[in-house]
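**Student:** Here is the input, now give the coordinates:
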Amino acid sequence: MPPPRIPPLLHPYVSLAPPDSLTLLTSVLGASTNWLILRYILGAFDTKGKNGDEAESSRLASNGDVKVVLVSFLRDWDFWRTEARRSVGLDLTKLGVEGRFAFVDGLGELFLREDGVVPASASVTVSSSSPSGIPGRAPLAVTQNARGLSIRGKTQSALAQSSAEPSMKPKYIATLTSPDLAHVEQTIQSALSSASSSSPSSPPSRTLLILDDPSILLSATLTPVHAFLSSLLHIRTLAASSIISLPADSPLVHLTHTPTPLEREHANLVVGLGHTATRVVGLRLLDSGVARDVSGVLCVGRGGAWDGDDEESGRENGVNLEKELLYYVGGDGGVKVFERGAGTNAG
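**Tutor:** Reported below is the predicted structural model:
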C-alpha cells in the first residue's frame, strides 16, 4: 500500500495556514524544501479540508475559493508541474486553467529583456570566440550591468523564438524579467489578481502565496536588506497567508569575525523573517551523517510573531508547535515522516 501523500504527522503543519500568517521554511544543502512546498500546496487543496471535514472540503472544492500562487526563483514551471503530478498527484495545469493556481517564473528571464537581449547599458562585456571546427556555435557573452550578470549564447533565431514565447504562455504563468523590487511586486500582484478573477465571489482570505528562495534578489542586486524586507512585507499583504523558503546553511547565518556583505545581509534577512513569522519549519541533515532510510530532520518551531493563547504548553488547536521529526524522501517522490526510533514503516 503506498504511503499517504501527506504523512499523518506532517498534516497538521501543512494545512492551509490562518489569515495574516507567515511560515518560514529553511533548508541546507542536501535538504531541499521542494518536497515540503508541494505538500503545502496539496494541503491547501486537500480533499479533506483543513480539519478533515468532508462537507467543508466539498464546499471549498465546488466554490474554488482556495487559491495558491507559487513564485519560484530556483526551479522552473516544468519542474513543479512534473513533480506535483508525480509525487502528490496534483494537476497544476488544470488548477491554473480553473483560476485556482498561478505560477511566477523568477528563474528563466530575470536578467534579460523580453526579447532575450542584454540591455545596451551594460558596462562590462567579455566574449569568447566560437571554437574552430564547430559550426553554428554562437559566442558566449557575459555582461555585467548595474543589476547583476546576464549570460547569453543564443543564436538570432533562438532570440526571436524567446521573444515570441511570452505571448504563448498560459495566463496563469507570469515571468519576472527584472530584479527591480517594484517590478517583482507588480508581477506578483498581477498573478494574485489573475488567480482570483475567475471567482469574484471568492473571499481573498483563501489565497496562499509561496515564495521559493527570493534571497536571489538580495544576492544579485545591491538592495539593502531593510528595503528588501519592506518589499516582502508589502507583497505579503497582497495575500492572506504566506510561505517563504530560504537557505540557512551555516556560512550564511552563523557569521564569522569578518563576514562578507552577502553573509551579513542574508543572515539579517533570515533573522528578520524569523521574527515576523508565525511558524518556522527547518530542514537539515542528520547530525550523525548519512543514513540509508533517513533523508533529514524536520524541526517545527514558533516564530517571533506567534501570539497563541496557550504559550506555556506550546500547543495551538491541539497541535504541538515545537516538534522534531525525521523524514525520508523516496525515489518515486513519496515522503515518510516519523518519530525518532519509529522507523520508516511508521509512515
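**Student:** CA atoms for contacts and neighbours, from now on please.
**Tutor:** Will do.
**Student:** Next, work out how far apart the spatially most central residue of the chain and Arg59 are.
**Tutor:** With distances taken as C-alpha atoms, centre = their mean, Asp212 lies nearest the centre of the chain, 2.0 Å away. Going from Asp212 to Arg59 by C-alpha to C-alpha, to the nearest Å gives 29 Å.
**Student:** So Gly333 belongs to a helix, correct?
**Tutor:** No: read with DSSP: H, G, I helix; E, B strand; the rest coil, Gly333 is coil and lies in no helix.
**Student:** how about it, what does it touch?
**Tutor:** By C-alpha atoms under 8 Å, 6 or more residues apart in numbering, Gly333 lies in contact with 35, 83, 86-88.
**Student:** Now with 10 Å, please.
**Tutor:** Applying C-alpha atoms under 10 Å, 6 or more residues apart in numbering to Gly333 gives the contacts 5, 35, 83-88.
**Student:** For these, pick the one with the most neighbours.
**Tutor:** Ala84 (22 neighbours; other C-alpha atoms under 10 Å).
**Student:** Work out for me the element the nearest residue to it once chain neighbours are set aside sits within.
**Tutor:** Nearest residue to Ala84 in three dimensions, chain neighbours excluded: Leu90, at 5.2 Å (C-alpha to C-alpha, 6 or more residues apart in numbering). For Leu90, there is no enclosing helix or strand under DSSP states H and E.
**Student:** Hmm, Leu90 is touching Phe101, no?
**Tutor:** No: shown here, Leu90 and Phe101 do not form a contact pair, counting by C-alpha atoms under 10 Å, at 11.0 Å.
**Student:** what residues do those two have in common as contacts?
**Tutor:** Counting by C-alpha under 10 Å, 6+ apart, the contacts common to Leu90 and Phe101 are Ile41.
**Student:** Compare these two and say which is more crowded by neighbours.
**Tutor:** Using other C-alpha under 10 Å as the criterion, Leu90 and Phe101 rank with Phe101 on top: 26 against 18.
**Student:** Second input sequence below; structure requested for side-by-side comparison:
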Amino acid sequence: MPSQAVLPPLLKPYISSPSPSSLTVISSVLGATGNWLVLRFIYATLATAPYLHDASIPRNEKRKVVLVSFLRGWDFWRGEAKRLGLDLTRLQDKSQFAFVDGLSELFSVSTRPAPSPTPVLPGSAAPRTTLPVRSAPGVVPPRSGLHPALGTSTASINDGPTPLRFSGRGTTALDGLERDILRAVDRLKSTGSKDQEEQEEVSVLLIVDQPDLVLAATGPALGIGASEMGEWLLGLQQHVHSTVMTVSADTPLIHNASTFASQQPSPLETAQAAFVTGSAHRAETVIQLRNLETGAAKDVSGVLRISKGGAWEESCDQHADSPWEEREVLYFMQRDGGVRVFGRGE
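**Tutor:** Modelled structure (predicted):
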C-alpha cells in the first residue's frame, strides 16, 4: 500500500461519482501518462472503505467497472492495482470487474498453414493412408488432474480477459468491437441471483483506455475516421452509467493540425485532433495531464488541469450542491505507487 492516501483529497470530488450518462476525457502526453488516474477511478468505484461512500449513490446500487485497454495489457493493470490494495483478479471472480483486452489480439490473424505433402522417394513404400484393423480397446481410467470431474463447473477455466479482434473495415469493424465490449458489460449486469437483481441496480463504469490506437492503426484506408470513432464511443455510452476515456494529446498529434501550423498536417494528425477535440466537446469533464513548462523536477511529475467540457451545461444542475470547480494542480508520483496532489506554492 502507498504511504499517501490512495485518493488524494483534491481529486476525490472529481473522480468518486461521475454523473449518469457522462463522459470524462483524460488527455495525456508522453511524459505524463494517465494510467495512475485510471486506477484511481477504479479504486473510487470498487473500494469499500467507509470514507469512499457517497451519499448521492443509493445503497441498493451496485457499482462495477469494465476496463477496455488498447495500449496496456492485463498483467500491467493487475500489478499496478495490487500496489493500491486492489485485487482485480478477485474482483473479476466476484463479477465486480471485467477486463477487455484490446492489445494482445486486436490485429492477430488466426491462420493455420496447410501441411505440406510428404514426398515419396523412389523405391520406398507409399505412406499408409488407412489405419489397421485392431480389436476394441478396454476401458482406460482417466488420469487425475487432466480433466475436470463430472459435475464440476468449468467457469474458472473460461473466465478471464475478453480479447478484442478487429475484423472487416469501417463501421462494420467498429460494430464488432462494440458487440464484444457490450457482451462484457451485459455479463456484469446479469450476474447474481434473481432476487439480488430485483433489489440491486447495477451501475457500470466503462473505462476506455487509448481508443485512438484504433484510429492510428487503421485510418482512411480502412474507412475509419474521427466521426466513426465518435459514433462508436457514443454507442457504448448508451449502455453504461458513465464513461471515462483516455487519449493522447501530444503536440505533434494535436497542434500540427491547427490552422496556424507551418506545415501540412498528416492524415493521422488531422484525424487525431478531430477525435480529441470532438470528444472534449461531448464530455462533461476534461482532465489534462502535461509536463512542467520549466522542465523536469525532482518533486513534481507533471501538471493536472480539470476543466468543464462542452456538455457541462447539460449536467450543471447535478453539481449545484457539490464543491466542483475548475482548477490546476501539480502531482508527484512516488515509488510505492502513491501520488501527491498539491497546489502551486504548497
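**Student:** counterpart of the residue nearest to the centre of structure 1 in structure 2?
**Tutor:** The alignment partner of Asp212 of structure 1 in structure 2, by TM-score structural alignment, is Asp209.
**Student:** Counting neighbours, what do you get for Val337 of structure 1?
**Tutor:** Val337 of structure 1: 26 surrounding residues under other C-alpha under 10 Å.
**Student:** what residue of structure 2 matches up with it?
**Tutor:** When structure 2 is aligned by TM-score structural alignment, Val337 of structure 1 is paired with Val341.
**Student:** Okay, strands next: where are they in the stretch 51-200 of structure 2?
**Tutor:** Assignment of strands within the stretch 51-200 of structure 2 using DSSP state E, counting those that start in this stretch yields the ranges 61-69, 97-101, 162-163.
**Student:** For Ser301 of structure 2, which of those is the nearest?
**Tutor:** strand 61-69 (23.3 Å; C-alpha to C-alpha).
**Student:** now the strands of the stretch 51-200 of structure 2 as JSON lines including distance to Ser19 of structure 2?
**Tutor:** Listed next are the strands of the stretch 51-200 of structure 2 as JSON lines, based on distance: least, C-alpha to C-alpha, whole Å:
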{"stretch": "strand 61-69", "distance to Ser19 of structure 2": "13"}
{"stretch": "strand 97-101", "distance to Ser19 of structure 2": "20"}
{"stretch": "strand 162-163", "distance to Ser19 of structure 2": "27"}
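**Student:** closest one to Pro252 of structure 2 among those?
**Tutor:** Nearest of the strands of the stretch 51-200 of structure 2 to Pro252 of structure 2, taken as C-alpha to C-alpha: strand 61-69 at 22.8 Å.
**Student:** Could you tell me the angle between that closest one and strand 97-101?
**Tutor:** 20 degrees (axes from the mean of the first three to the mean of the last three C-alpha atoms, to 10 degrees).
**Student:** What residues sit buried inside strand 61-69 of structure 2?
**Tutor:** The neighbour-count check on strand 61-69 of structure 2 (16 or more other C-alpha atoms under 10 Å) flags 62-69 as buried.
**Student:** how about the closest residue to Leu52 of structure 2 other than its chain neighbours, secondary structure?
**Tutor:** Leaving aside its sequence neighbours, Leu52 of structure 2 sits nearest to Ala44 (C-alpha to C-alpha, 6+ apart; 6.7 Å). For Ala44 of structure 2, the assignment made with three-state DSSP gives helix.
**Student:** mind checking how far Ala44 of structure 2 is from Glu346 of structure 2?
**Tutor:** Separation of Ala44 of structure 2 from Glu346 of structure 2 (C-alpha to C-alpha): 25 Å.
**Student:** Please say which of those two ends up with more neighbours.
**Tutor:** The neighbour comparison of Ala44 of structure 2 against Glu346 (other C-alpha under 10 Å) goes to Ala44, with 20 against 6.
**Student:** any idea how far stretch 324-331 of structure 2 is from the chain center?
**Tutor:** Average the C-alpha atoms of stretch 324-331 of structure 2, do the same for its chain, and the two points are 24 Å apart (C-alpha atoms, centre = their mean, to the nearest Å).
**Student:** Mapping onto structure 2, list which of the contacts of Gly333 of structure 1 remain contacts.
**Tutor:** Conservation of the contacts of Gly333 of structure 1 in structure 2, assessed by both residues aligned by TM-score structural alignment, their matches' C-alpha atoms under 10 Å: retained contacts are 5, 35, 83-86, 88.
**Student:** Out of the residues you listed, which comes closest to Phe228 of structure 1?
**Tutor:** Of these, the one sitting nearest to Phe228 of structure 1 (C-alpha to C-alpha) turns out to be Trp35, at 26.4 Å.
**Student:** So that closest one is in contact with Glu83, correct?
**Tutor:** Yes: between Trp35 of structure 1 and Glu83 there is a contact under C-alpha under 10 Å: 8.5 Å.
**Student:** How many residues are close by the nearest residue to Leu304 of structure 2 once chain neighbours are set aside?
**Tutor:** Counting by C-alpha to C-alpha, 6+ apart, Leu304 of structure 2 lies nearest to Leu289, which is 4.8 Å off, once chain neighbours are set aside. Counted with other C-alpha under 10 Å, the neighbours of Leu289 of structure 2 add up to 27.
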